[in-house]
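S.K.: no FASTA, just this:
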């Protein structure tokens, strides 16, 4: 049985929907940001907290867990700056509690949902796994701390793990059952689609004078189901002995500018956006794009859905919940 911690959240619930097709799954989530209705009914759901050792003991003592997939992190960059305690407590200390219980029950396979925020502001166009990790906020720092902890645990306790770093998850499940629903919403694609549904007055573009082809920032967008499949491929690589300790970027290797994303949203929806130019935001790099060559070579994975498919799936989801 596979334990998915944070399986009621956006990425976690999409992973669970794919994972239950071939595995028995138990989800642990405190529902602080996730939604119980997002969890596939084929999975066992346990309401509990990652940092509560008794909650973890109840799960590991009741189910034959053979691997853990960890999505239960706070992930708002701005919030991490004003409330770093929250991020170090949940993202780092609570993960240590999870690892402690895993070691007690001799569960040695771990998939960690990490982030490109570990790279900070890179000085390269395409970020590889060998790029320097110099996070510029507590969120990125907390994720990098866990990555370092995993390496130490692998050396000391024979933990086997895969770290997956990615940028902008987007889109919705082909089933139409689950999609992206954050409160507050901070991601570009759902913000644009909410505007095109009449839920927001305008879209603000933060800077159009960057050194990019159209002057707006370029980011790496990847469909959430592609992400889910990458996690499953990583899990299989641990369970079949292919991997013992690995770190992979998950991206499309191309990147799309803010203007390109807006244009594609207009194309998919057939609606025109009211776009307002705003000042640059501090700390926004011109370009953040990941190389996914390493994971493709090692696991045979690559992103299959392009920007139009990402937005089309998200649009169908947003219309269904309007």
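M.R.: Yep, it's here. Since the model is a prediction, treat every value here as computed from it, not as a measurement.
S.K.: only C-alpha atoms for contact and neighbour calcs from this point on.
M.R.: Fine.
S.K.: can you report how many residues lie near the residue lying closest to residue 274 once chain neighbours are set aside?
M.R.: Leaving aside its chain neighbours, residue 274 sits nearest to residue 202 (5.1 Å; criterion: Cα to Cα, 6 or more residues apart in numbering). Here the number of neighbours of residue 202 (other Cα atoms under 10 Å) works out to 16.
S.K.: and residue 202, what is it in contact with?
M.R.: Neighbouring residues of residue 202 by Cα atoms under 8 Å, 6 or more residues apart in numbering: 195, 273, 274, 275, 276.
S.K.: just the buried residues of the residues you listed.
M.R.: Buried members of the contacts of residue 202, counted by 16 or more other Cα atoms under 10 Å: 195, 273.
S.K.: and which of the contacts of residue 202 is nearest residue 16?
M.R.: residue 195 (29.4 Å; Cα to Cα).
S.K.: pull the contacting residues for that closest one.
M.R.: Applying Cα under 8 Å, 6+ apart, the residues contacting residue 195 are 201, 202, 203, 273.
S.K.: likewise residue 122?
M.R.: Residue 122 touches 131, 132, 288, counting by Cα under 8 Å, 6+ apart.
S.K.: return the residues in contact with the closest residue to the last one other than its chain neighbours.
M.R.: Think residue 288. Spatially, and ignoring its direct neighbours in sequence, residue 288 is nearest to residue 219 (5.1 Å; Cα to Cα, 6+ apart). Taking Cα under 8 Å, 6+ apart as the criterion, residue 219 is in contact with 167, 168, 255, 256, 257, 258, 287, 288, 289.
S.K.: just the buried residues out of those residues, in PyMOL syntax.
M.R.: To isolate the buried members of the contacts of residue 219 in PyMOL, using 16+ other Cα under 10 Å:
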select buried, resi 167+168+255+256+257+258+287+288+289
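S.K.: and the contacts of residue 219, which of them are in helices?
M.R.: Members of these lying in helices (criterion: DSSP state H): residue 258.
S.K.: the structure to be compared is supplied as follows:
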């Protein structure tokens, strides 16, 4: 028996695969390598090079493995770019989820943990987001993640599918030096790349309604996030009931400018970031409570901000 990890060659997915291995659970990875890396997948983990929107081929591929559950991360994940490419975003994220659920139903796979996003909340007007905060996504990416939650919940009502959706916030750091965030849009890899090339890192907008004018985010370490997936999958497979959604948040907000200060402290590089225009689709502030996940999924912030920055710097320079 094994757990299928869609998007398992990506930054977050690869950490989840490692976490399953550490827990003594076998996994199978499906990824089209549009943003993932083949070398992130261990040699002893079966790898399927495939876009999950190709339902027939996905169904055929799953026939070769004894899959008991799915952790679904595959999709187009860039909120700002999704504003410019809404049709592509919906095709990959909504159609992809429908395709996966069809393949799961074909093979009688009845458990799924879904990678959702804090983007479903948009820009909430409260200090701390909970799972009961109204959803109001402001980008096609956020909308596609919310629709994904709805589709999975509807399939559960129709078929008894066991499920939960984990709403991620800003995932950073590295659990091992050979796994790094290579996104061309995420803050940490952008800062690391700029410093490595001798350039000034950029801050996208310094005129937000926040204390220092830069976006405030909820940063969580990728290894902590991966562990929550392991617990969620284990509990669902054991027949335990979970909430339909959980926030994986720290409860504390850190501004982009504060991140820059932490980077300078961790690297020993003294720099003044360059302020440029805002990116479309970026909310001013989003910080969430992780209390419900702590109660049910053993969720905890086990890494400090400096540990997040240092591990990202070390992995990003490998």
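M.R.: Ah, there it is. Bear in mind the structure is a predicted one, so any value in this text is a computation, not a measurement.
S.K.: still on that earlier bit, shared with structure 2, which of the contacts of residue 219 of structure 1?
M.R.: Retained in structure 2 by both residues aligned by TM-score structural alignment, their matches' Cα atoms under 8 Å are the following of the contacts of residue 219 of structure 1: 167, 168, 255, 256, 257, 258, 287, 288, 289.
S.K.: counterpart of residue 285 of structure 1 in structure 2?
M.R.: Using TM-score structural alignment, the partner of residue 285 of structure 1 in structure 2 is residue 283.
S.K.: cool, residue 225 of structure 1 as well?
M.R.: Aligned partner of residue 225 of structure 1 by TM-score structural alignment: residue 223.
S.K.: just say helix, strand or coil for residue 243 of structure 1.
M.R.: coil (DSSP: H, G, I helix; E, B strand; the rest coil).
S.K.: hang on, it packs against residue 235?
M.R.: No - counting by Cα atoms under 8 Å, residue 243 of structure 1 does not reach residue 235; the two are 9.1 Å apart.
S.K.: between those two, who's got more neighbours?
M.R.: Neighbours per residue (other Cα under 10 Å) separate residue 243 of structure 1 from residue 235, with residue 235 holding more: 22 against 18.
S.K.: residues contacting the more buried one?
M.R.: Applying Cα under 8 Å, 6+ apart to residue 235 of structure 1 gives the contacts 67, 109, 110, 111, 162.
S.K.: these into CSV, with extra columns for distance to residue 48 of structure 1, secondary structure and neighbour count?
M.R.: As requested, these are exported to CSV (distance: Cα to Cα, whole Å; DSSP: H, G, I helix; E, B strand; the rest coil; neighbours: other Cα atoms under 10 Å):
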residue, distance to residue 48 of structure 1, secondary structure, neighbour count
67, 18, strand, 21
109, 21, strand, 23
110, 19, strand, 26
111, 19, strand, 22
162, 24, strand, 25
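S.K.: of those, closest to residue 8 of structure 1?
M.R.: Distance to residue 8 of structure 1, by Cα to Cα, is smallest for residue 111 among the contacts of residue 235 of structure 1, at 16.5 Å.
S.K.: my guess is residue 96 of structure 2 meets residue 73, correct?
M.R.: No - the criterion here is Cα under 8 Å, and residue 96 of structure 2 misses it with residue 73 at 10.4 Å.
S.K.: got the contact list for the spatially most central residue of structure 2?
M.R.: Nearest to the mean C-alpha position of structure 2, counting by Cα atoms, centre = their mean, stands residue 168 at 5.5 Å. Counting by Cα under 8 Å, 6+ apart, residue 168 of structure 2 touches 115, 116, 117, 118, 247, 248, 249.
S.K.: again, 7 Å this time
M.R.: With contact taken as Cα atoms under 7 Å, 6 or more residues apart in numbering, residue 168 of structure 2 is in contact with 116, 117, 118, 247, 248.
S.K.: the aligned residue in structure 1 for it and residue 151 of structure 1, how far apart?
M.R.: Mapped onto structure 1 by TM-score structural alignment, residue 168 of structure 2 lines up with residue 166. The spacing between residue 166 of structure 1 and residue 151 of structure 1, counted by Cα to Cα, to the nearest Å, is 19 Å.
S.K.: swap in residue 1 of structure 1?
M.R.: Taken as Cα to Cα, the span from residue 1 of structure 1 to residue 151 of structure 1 is 24 Å.
S.K.: which one of the two has more residues nearby?
M.R.: Shown here are residue 1 of structure 1 and residue 151; by other Cα under 10 Å, residue 151 has more neighbours (17 against 13).
S.K.: could you find the closest non-adjacent residue to the more buried one?
M.R.: residue 245 (7.6 Å).
S.K.: surely the one you found and residue 163 touch.
M.R.: No - if you go by Cα atoms under 7 Å, residue 245 of structure 1 and residue 163 don't touch, sitting 8.1 Å apart.
S.K.: report the contact partners of the match of residue 285 of structure 1.
M.R.: 122, 123.
S.K.: for it, helix, strand, or coil?
M.R.: coil.
S.K.: restricted to strands, list the contacts of residue 122 of structure 1.
M.R.: residue 288 (DSSP state E).
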